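Participant: Output the structure for:
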Amino acid sequence: MSQLPIFLWVEKNQSVRYASLLHNSPVECLQNLPLWNLQCGVECSPFPVCIFVGEKRFRFDPREDHIVLYHEQGAPSVFVGTVGRLHYYNFEDSTNFTVLIETNRALSKCKKQENAKNYLTLLEKYEDRLLVCGTNACSPTCWNLVDRKVERGISAQGLAPFAPDQNGLVLIDGKEIYSTIPKHQYNGRTLRFRRIRGSAVLFTSVTVMNNPKFVKAAIIKQEEAYNDKIYYFFREENPDWPKNAAAPRNVSRVAQLCKGDKGGTGSLSAAKWTTFLKATLLCVDSDTDRHFNQLQDVFIVESAKWSETRIYGLFLNEWEYSAVCVYSVGDINKVFQTSPLKDYHKKLPPVRPGQCLEGEQRTPQETFTVADSYPEVARRVKQEDILYHSKHRYQQIGVHRALAADGGTYSILYLATDRGTVHKVAVLPTGANNVLEIQPFLSPAAIRTMTLDSERKQLFVASGSEVVQLPMAMCGAYEHSCESCILARDPDCGWINGKCTSVYDHDQHGKGTLLQALTHNPVTNICSSPSHSTAKGDDSQHCENMPVAPGARYYLNCSIKSHHATYTWLHDNQAVAHCGSGHRHCIHFIESMTDELYGTYSCVSQEDWFNQTLVAECLTKPSKVRMQLKEPRNTMAKDRATQTYLSLWPGLLHMAAVILLTH
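Facilitator: Sure thing, here's the model as predicted:
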């Protein structure tokens, strides 16, 4: 468990409800921070040191420029493949080891010297062993991990690229392996989807995809085994674009293959996938008619009933705004079964293109010819819902289905941004609510990979410097007040026994009722405490005396905690400044101190029915005795000292305020 300096930071113009904990920004006193799951001392210092409860990390030494991560659901450990190294770390007992899998540069077959390394690109369980595959200086090789050592494994042809390649996709199902990785180093740019191990080798035709960028592949099993499908998701260049300037240059697709495909009856189709069809994935905001055409990532939430399995797609548009759209496998399957083929106007053959056949039957040549020439269906797959859209550029998505205290099940999205943070978005009946922003790393870094463990309720995030395990329930972020906890509307958290508590901890150890309000606006007395006052301010809070010289400038600063609240600075209970949620701080600036400006200033936040005073300062005149203690002996010196006192200190305050507003 790591000891870390804690800082507060909120990005401008975002819809995140609560601030995150970052490690690179101006710090405030510990008591004023919305810290999540912390055990800290009470001393306020420029760099307070705290311990995160539940957060653990494993650091790489040296920094790694290439990362691939493997985590098995329910396990407390991870494997991380880098360049020439395989790392293992157990977050439960802190055991770890590193295995060197380096290459002999003298035997390199690489044209580019930078590729003459062993980039580990695949870590997966295969035949009850960890399969490790890498580029091995342009001679792809696979190993098995046995007793903390590696030994040569199966052939790496099609399993590892010849050089680092972000477009490779490998899918393992039992003894069968599917891949998009080229089998030969110089076989052109044509990419195919292959079955390379298990049943007979099959590959897609060169004409059915147009410069694809692969995203994800999955196997969906149906009631009848012969109807089991492989779905894979990709982007490709739009064939309609040159003819239609209004069409997008790239289009997102879902392709289907019958897992039991035996190939065709003709010589040209015997080794081909004969059940390939593809459809366009639509992700459209109906309110604005804004289209999101660039699929970035996919997360699949399986259901006991195959048709109810959900596909969560993360998309970008031309302005790099993001959206999350959800699809059902049942709808995708129906499109492939019932849609006509695009631009095909003749009668379909008796065996319909894309139809799965029982037993050892092969697809007739007539059916293959039609499907191979017209692989796209006319109907597009429409989203069930656009769950969430944002001006942030998200790169990866994870989805957890949380069982809340009210008995309902809610989707929680974990979205990795391009700035190294993770947004936690709760999908509620009232809409998607961005409840928290998380900075997982000790210093700002790009997120290389992210994975969820829904069994252990943990999130794993890796950068080039470290891999971090975080609890999904970070309830301490919502402060130690019932109102903040309830208003967060985080399905993972509820209020009981005087603190904001994880629903998972309460299920295991708790007694009593966990308070939540996820499906409606809570009544104002839900917390049964006097802090629901609807008054503008709370003067009972301790007021800190701050002497300010007449004529001096002064900044009053109040950190924004909840981005669903409004903030007001009051002077003797009269409003003098209002702040929305678009900034990190609510600042009231006094240009020149006069007699009528002295008095009590308080910063009050209001969210729904909950008001609270966050900061209170009493601005007073410095005592004459104190001013005379350091009175200069001559008038000229006195004038210089007074000028310095009145101008230098406010100047420093001005610089501090600029830093607070711009960082």
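
Participant: C-alpha only now, for contacts and for neighbours.
Facilitator: Will do.

Participant: how many neighbours does Thr141 have?
Facilitator: Using other C-alpha atoms under 10 Å, the number of residues around Thr141 comes to 23.

Participant: For it, which non-adjacent residue is spatially closest?
Facilitator: Nearest non-adjacent residue to Thr141, counting by C-alpha to C-alpha, 6 or more residues apart in numbering: Ala156, 4.9 Å away.

Participant: Tell me which residues touch that neighbour, please.
Facilitator: By C-alpha atoms under 8 Å, 6 or more residues apart in numbering, Ala156 lies in contact with Cys133, Pro140, Thr141, Cys142.

Participant: was I right about His578 contacting Ala565?
Facilitator: No - the pair His578 / Ala565 is not scored as a contact, 11.3 Å apart, by C-alpha atoms under 8 Å.

Participant: Quick check on the two: which one has the bigger neighbour count.
Facilitator: More crowded of His578 and Ala565, by other C-alpha under 10 Å: Ala565, with 19 against 16.

Participant: The structure of the following sequence is requested for comparison with the preceding one:
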Amino acid sequence: MNDVCVNAWWWSEGPLVHLCAIATALLLSFEHYSISDKAMDYRILHVDEDQDRMYVGCKDHVLSMDINNITDGTLKVFWPASNSKIEECQMAGKDPTHGCGNFIRVVQPYNRTHMFMCGSGAYSPVCVYINRGRRPEEQVFHIDSKSESGKGRCSFNPEVNTVSVMLNQELFSGMYIDFMGTDSAIFRSLTKRNAVRTDQHNSKWLSEPIFIDAHLIPDGTDPNDAKLYFFFRERLTDNSGHTKNIHTMVARVCPNDIGGQRSLVNKWTTFLKARIVCSVLEEDGTETHFDELENVFLLETDQPKANEPESYFHSSVFKGSAVCMYNMADILTVFNGPFAHRDGPNFQWVAFQGRIPYPRPGTCPGGAFTPDIHTTKEFPDDVVTFVRNHPVMYNPIYPVGRRPLVVRTGADYKYTAVVVDQVAAADGNYQVLFLGTDKGTIQKLIVLPSNQSVHEDLILEELEVFKVCYLSILFSQQLYVSSEYGVSQVSLHRCQAYGEACADCCLARDPYCAWDGLSCSRFYPTGKRRSRRQDIIHGNPLTQCRGFNLKAYRNAAEMMQYGVKNNTTFLECIPKSPQASIRWLIQRDNDRRKEVCKQRYLKNTMEPYGKQQLH
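Facilitator: All right, here's what the predicted structure looks like:
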């Protein structure tokens, strides 16, 4: 950490006292929107950058917001559950406030003019099409169809996660398909083809899953080889049916899978899953696992196999949170590796050593490896049988470097959401992480490259957006944060808040910001660099800010604090960045040595109008 001296002189009858503050959280600016003061569960966010709109699903309402300013011209659709369904829900003993409403859980674009949306419908899922118009300036937003059943598209219980992806006007959902919440499924619906789902009540496929997210990810250049990945955590059971552990899993299916011909009819024939591990390796070789996945963010790159899912986990065993990053190439390696097989008297999991049928189970029809097979109904029976009995991969998926990017243990908060921005700085590219906590704050941090066993992460800023925990964070050139009580739009940077000195700007170590010779401002890699000062790795103002601190000292001279004779005065120096600490040094008259002041208050004999000059 670098020390920056800020001079302060006290004039008194006694010796001259020379004080040096080693300085330097910040707040980000944001806009906030809510329908009412009541908890409305603003959980589902979907950004449409082509139309510059964001669609929000909450209790009994769907919102259409301007992504540039969510408080300007928000359009609303009121879509409650029917009175009869609400009465039935309450008669069934469900919570009238948090259960017996229409909680919107599926918000997906259907075509150029319409959105497809589903809600819990007071434990009776329902879906509609909403006309959003062809252009934002039309200000069109209304329900444009009769309600239809949402079964197989949205969970009955609004507290149970529903994840969804719309591909070519087909809806792929991970949810619970029944009222009692016992039948979990990855389901394809809203299709002109036959509906397809996971094998029912088969714990090898799904075992009490809690769905977190879903993404379509390419696998090579052939679009037919792209897979739809579902991230979830599930409870594993032993041979007696007792719950053992919670593991995080990722499953994938081919979107063009239409099921088998004789076996797995209307069931996925390409379903495979693998365990995701986020753990810390101890010195004795044991692993401490963060086993419960909470959130996933897909950092897209130009190379499809280089896509990097970043995931937030917390531990169910001890109080801790971690963020792990995975390389898509490593995920593909696991899915192309050995299958898991139960063997031996105790039915232990081992790598399958037998013959693997052709085409390899999990391969998509019509892709680069199966050009002569057009549909999954053409798969040989041994391929379909193998997939049904061996849906699990043997090797787990480890994060990059086999260690988390960020680890927090013993903190009074846990992370609830993560989004990542790739930022180009003067000395390289950095990933800026925005982490939501259950305390209602957002931590903005970067992870610095390190050769040690633990990454070094720096918290750049922290912002309290809500008094309660987050439900979700969405990223699209700005942050959009939701909770039970509203939606906030948060800027990624506010460089001017780091102060008016080059040293403060440099100490902040924020890749979004740099000293331009006059102020701390947004850094653009393509701009003129002659007077740009930025040092993310070291944050050393002594090397970066030579000749730029004079202005700061001139401004400091304008700040006065008056003391009273025979009294005490509190010397305050507000830090401009979490990367800097504050330390006061005393240098007495005719003495070059500086003493560290350990007292909060300095008592001195002063003139009635003594002056304090501080920056």
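
Participant: Can you tell me what the residue nearest to Thr141 of the first structure aligns to in the second structure?
Facilitator: Here Ala156 of the first structure is matched to Gly150 in the second structure, going by TM-score structural alignment.

Participant: measure that match to Val77 of the second structure for me?
Facilitator: Separation of Gly150 of the second structure from Val77 of the second structure (C-alpha to C-alpha, to the nearest Å): 18 Å.

Participant: Can you give me the neighbour number for Lys638 of the first structure?
Facilitator: 14.

Participant: Any buried residues in the helix or strand it falls within, and which?
Facilitator: Lys638 of the first structure is located in helix 635-662, with elements delineated by DSSP states H and E. By neighbour count with 16 or more other C-alpha atoms under 10 Å, helix 635-662 of the first structure contains the buried residues Thr642, Leu646, Pro650, Leu653, His654, Ala657, Leu660.

Participant: which residues of the first structure does the helix or strand that contains Thr333 of the second structure align to?
Facilitator: Thr333 of the second structure belongs to helix 328-335 when elements are defined using DSSP H and E. Under TM-score structural alignment, helix 328-335 of the second structure corresponds to residues 329-336 of the first structure.

Participant: And the contacts of the matching stretch?
Facilitator: Stretch 329-336 of the first structure has contacts (C-alpha under 8 Å, 6+ apart) with 256, 277-279, 306-311, 354, 377, 379-381.

Participant: quick one on the thing from earlier: what comes up buried for the helix holding Thr333 of the second structure?
Facilitator: For helix 328-335 of the second structure, burial by neighbour count (16+ other C-alpha under 10 Å) applies to Met328, Asp330, Ile331, Val334, Phe335.

Participant: got those as a markdown table, with distance to Asn604 of the second structure columns?
Facilitator: Output for the buried residues of helix 328-335 of the second structure, formatted as a markdown table (distance: C-alpha to C-alpha, whole Å):
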| residue | distance to Asn604 of the second structure |
| --- | --- |
| Met328 | 64 |
| Asp330 | 65 |
| Ile331 | 66 |
| Val334 | 70 |
| Phe335 | 72 |
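
Participant: what's the closest of those to Leu463 of the second structure?
Facilitator: Met328 (31.6 Å; C-alpha to C-alpha).

Participant: ok so, going back, just the buried residues of helix 328-335 of the second structure now: which is nearest Ser184 of the second structure?
Facilitator: For these, the residue nearest Ser184 of the second structure by C-alpha to C-alpha is Phe335; the value is 22.7 Å.

Participant: if I look at that closest one, how far off is Ile258 of the second structure?
Facilitator: Distance, Phe335 of the second structure to Ile258 of the second structure, using C-alpha to C-alpha: 21 Å.

Participant: can you check Phe271 of the second structure too?
Facilitator: Distance, Phe271 of the second structure to Ile258 of the second structure, using C-alpha to C-alpha: 12 Å.

Participant: And Val160 of the second structure, by the same measure?
Facilitator: Separation of Val160 of the second structure from Ile258 of the second structure (C-alpha to C-alpha): 27 Å.

Participant: Which of these two has more residues huddled nearby?
Facilitator: When Val160 of the second structure and Ile258 are compared for neighbours, Ile258 comes out ahead with 23 against 15, by other C-alpha under 10 Å.

Participant: leaving aside the residues next to it on the chain, what's closest to the equivalent of His423 of the first structure over in the second structure?
Facilitator: Aligning on TM-score structural alignment places His423 of the first structure opposite Gln443 in the second structure. Excluding the flanking residues, the one nearest Gln443 of the second structure by C-alpha to C-alpha, 6+ apart is Glu462, at 4.6 Å.

Participant: Hmm, Lys444 and the one you found touching each other?
Facilitator: Yes - taking contacts as C-alpha under 8 Å, Glu462 of the second structure lies within contact range of Lys444: 6.1 Å.

Participant: How about the contacts made by the residue sitting nearest the centre point of the second structure?
Facilitator: With distances taken as C-alpha atoms, centre = their mean, Val418 lies nearest the centre of the second structure, 1.9 Å away. Applying C-alpha under 8 Å, 6+ apart, one finds that Val418 of the second structure lies in contact with Asn295, Val296, Phe297, Glu310, Ser311, Tyr312, Leu433, Phe434, Leu435, Gly436, Ile473.

Participant: and Trp79 of the second structure, how many neighbours does it have?
Facilitator: Applying other C-alpha under 10 Å, I find that Trp79 of the second structure has 20 neighbouring residues.

Participant: what lines up against it once you look at the first structure?
Facilitator: Match for Trp79 of the second structure (TM-score structural alignment): Ile101.

Participant: Can you tell me the closest non-neighbouring residue to that match?
Facilitator: Nearest non-adjacent residue to Ile101 of the first structure, counting by C-alpha to C-alpha, 6+ apart: Gly84, 4.7 Å away.

Participant: Lys183 of the first structure too?
Facilitator: Gly158 (4.5 Å).

Participant: what's the burial count for Asp61 of the first structure?
Facilitator: Neighbour number of Asp61 of the first structure under other C-alpha under 10 Å is 9.

Participant: ok, now which ones touch it?
Facilitator: Going by C-alpha under 8 Å, 6+ apart, Asp61 of the first structure touches Ser465.

Participant: gap between the aligned partner of it in the second structure and Tyr485 of the second structure?
Facilitator: For Asp61 of the first structure, the aligned residue in the second structure is Ser36 (criterion: TM-score structural alignment). Distance, Ser36 of the second structure to Tyr485 of the second structure, by C-alpha to C-alpha: 8 Å.
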